[in-house]
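Colleague: no letters, just coordinates:
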């Protein structure tokens, strides 16, 4: 066995659920994007945590693409590209999110050879092009495979070197091949938003539970204001699921990026003396004291 083959085999990396998974961060999480996408039923929930059965996993990578937080580590192994085209393969159907990302990476078309696109592929492509129009991008087209040209002797041997490099790149670990958060749409379309964070001020107590769980830093307290940066939202629902007042709703839909700004007041609680924030100047108690039964002893 050659040294190159041994080296490539040593770099083999299996699928892994990282600590970025919302189920690791929040026991109230109901996230199931990867479970719904996996056709091998390789995922299950044990003690609320996501567990991957590596014996069932085929390393197709569908779950990696589906995860809104890029919490799954591994390689998407069955995608083939040629001359800025994604080569059509009826054995899988891409997601709209996936094609939108490939588009920003430089893909311009889907390449077919003998058989036309399946109905599933056509539907995804149509829906993707509708979204690309909203994103001010050119549509993805379908092209026929160009007949391979006869290679000269130099080109023939040169192609081995080129394909060898491509093989090494394809088999390299995810940490080499992919940059951080490569499967987040927000990275590729910073001037747009795919979700809107709707906050009900009448319910919200500014307890900041959502702040601590939102890894995208959608929520910011700055200069006496609460800023909600919708263009950073990836639709993971962590903030809505952790909110004790059910004051947050995430709505899907493409639009130009927007930021909601609400004035807030920093106060000192009349009961416990702790500092807190409120949307209303007349509020005198923090959310803990406000919700505490008056018959209970104060914990402070």
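Modeller: Looks like it came in fine. In this text, all values refer to a predicted model and were calculated from it rather than measured experimentally. Residues are numbered from 1 along each chain as shown.

Colleague: going forward, measure contacts and count neighbours with C-alpha atoms only.
Modeller: OK.

Colleague: what strand or helix carries residue 133?
Modeller: Element membership of residue 133 [criterion: DSSP states H and E] is helix 119-134.

Colleague: how far out from the middle of the chain is that helix?
Modeller: From the chain centre to the centre of helix 119-134 is a distance of 19 Å (Cα atoms, centre = their mean, to the nearest Å).

Colleague: hold the first one in mind and look at this next one:
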């Protein structure tokens, strides 16, 4: 940008040749000055109300991210639905709806997903929602009913992760 690099000079720290200061004074000064510097260089989105800067609000017909859920891995645990601040996920009795138009790439959903089934990619496109059908199956291991994205799943997520013979008595 054709500008000279900046330097930080601390007039308080400049000492005459005969002056000295203790470690405590130096670290105390550095701590105070460091906090002041951090406040000055904090990103704008942390200092301002950045909800006004969200593009999805101004372009309701477009989405800026695609949200892909791997239906083979997803156990419908509802973590994504609970954590997404933009409410991009809706798990109902008969469908799993993904609406990425409001997605702003917080990635709480993908970071917290225990199955690592969620991927968020940068991609500008027309706003599209995805619906996956859910099924009510009965677990052959514990005989409880559970929701799944595959009509062929015969074990609930708990029993599917359980090691063979674990917690079963030999009768």
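Modeller: Looks like it arrived, so ask away. Since the model is a prediction, treat every value here as computed from it, not as a measurement.

Colleague: any idea what the TM-score is?
Modeller: Remark: TM-score between the superposed chains equals 0.67 [TM-score structural alignment, normalised by the length of the second structure]; 135 aligned residues with a Cα RMSD of 2.4 Å.

Colleague: next secondary structure after the lengthiest helix in the second structure?
Modeller: Looking only at the second structure and at elements set by DSSP state H, the helix with the highest residue count is helix 23-41. Next in sequence after helix 23-41 of the second structure, counting helices and strands by DSSP H and E, comes helix 44-47.

Colleague: you'd agree residue 68 of the second structure is up against residue 123?
Modeller: No: the criterion here is Cα atoms under 8 Å, and residue 68 of the second structure misses it with residue 123 at 11.7 Å.

Colleague: more neighbours, those two?
Modeller: It is residue 68, of residue 68 of the second structure and residue 123, that has more neighbours when counted by other Cα atoms under 10 Å, with 15 against 11.

Colleague: tell me the residue in the first structure aligned with that one.
Modeller: Under the alignment defined by TM-score structural alignment, residue 68 of the second structure corresponds to residue 198 in the first structure.

Colleague: helix or strand for that match, which one?
Modeller: Assigned by DSSP H and E, residue 198 of the first structure belongs to strand 192-199.

Colleague: so which bits of that strand are buried?
Modeller: Neighbour counts over strand 192-199 of the first structure (16 or more other Cα atoms under 10 Å) mark 192-197, 199 as buried.

Colleague: which part of the second structure lines up with whichever helix or strand comes after that strand?
Modeller: Counting by DSSP H and E, the element after strand 192-199 of the first structure in chain order, helix or strand, is helix 209-213. In the comparison with the second structure, helix 209-213 of the first structure aligns to the range 79-83 (TM-score structural alignment).

Colleague: quick one, what contacts the residue nearest to the spatial centre of the second structure?
Modeller: Closest residue to the average C-alpha location of the second structure: residue 108 at 1.8 Å, with Cα atoms, centre = their mean. When contacts are counted by Cα atoms under 8 Å, 6 or more residues apart in numbering, residue 108 of the second structure touches 80, 83-84.

Colleague: one more: residue 95 of the second structure?
Modeller: Contacts of residue 95 of the second structure were listed using Cα under 8 Å, 6+ apart, and they are 131-134.

Colleague: quick one: which of those is most hemmed in?
Modeller: Counting neighbours by other Cα under 10 Å, residue 134 comes out on top of the contacts of residue 95 of the second structure with 18 neighbours.

Colleague: alignment lookup: that one to the first structure.
Modeller: Under the alignment by TM-score structural alignment, residue 134 of the second structure pairs with residue 264 in the first structure.

Colleague: now that match: how far from residue 205 of the first structure?
Modeller: When Cα to Cα, to the nearest Å is the yardstick, residue 264 of the first structure and residue 205 of the first structure sit 11 Å from each other.
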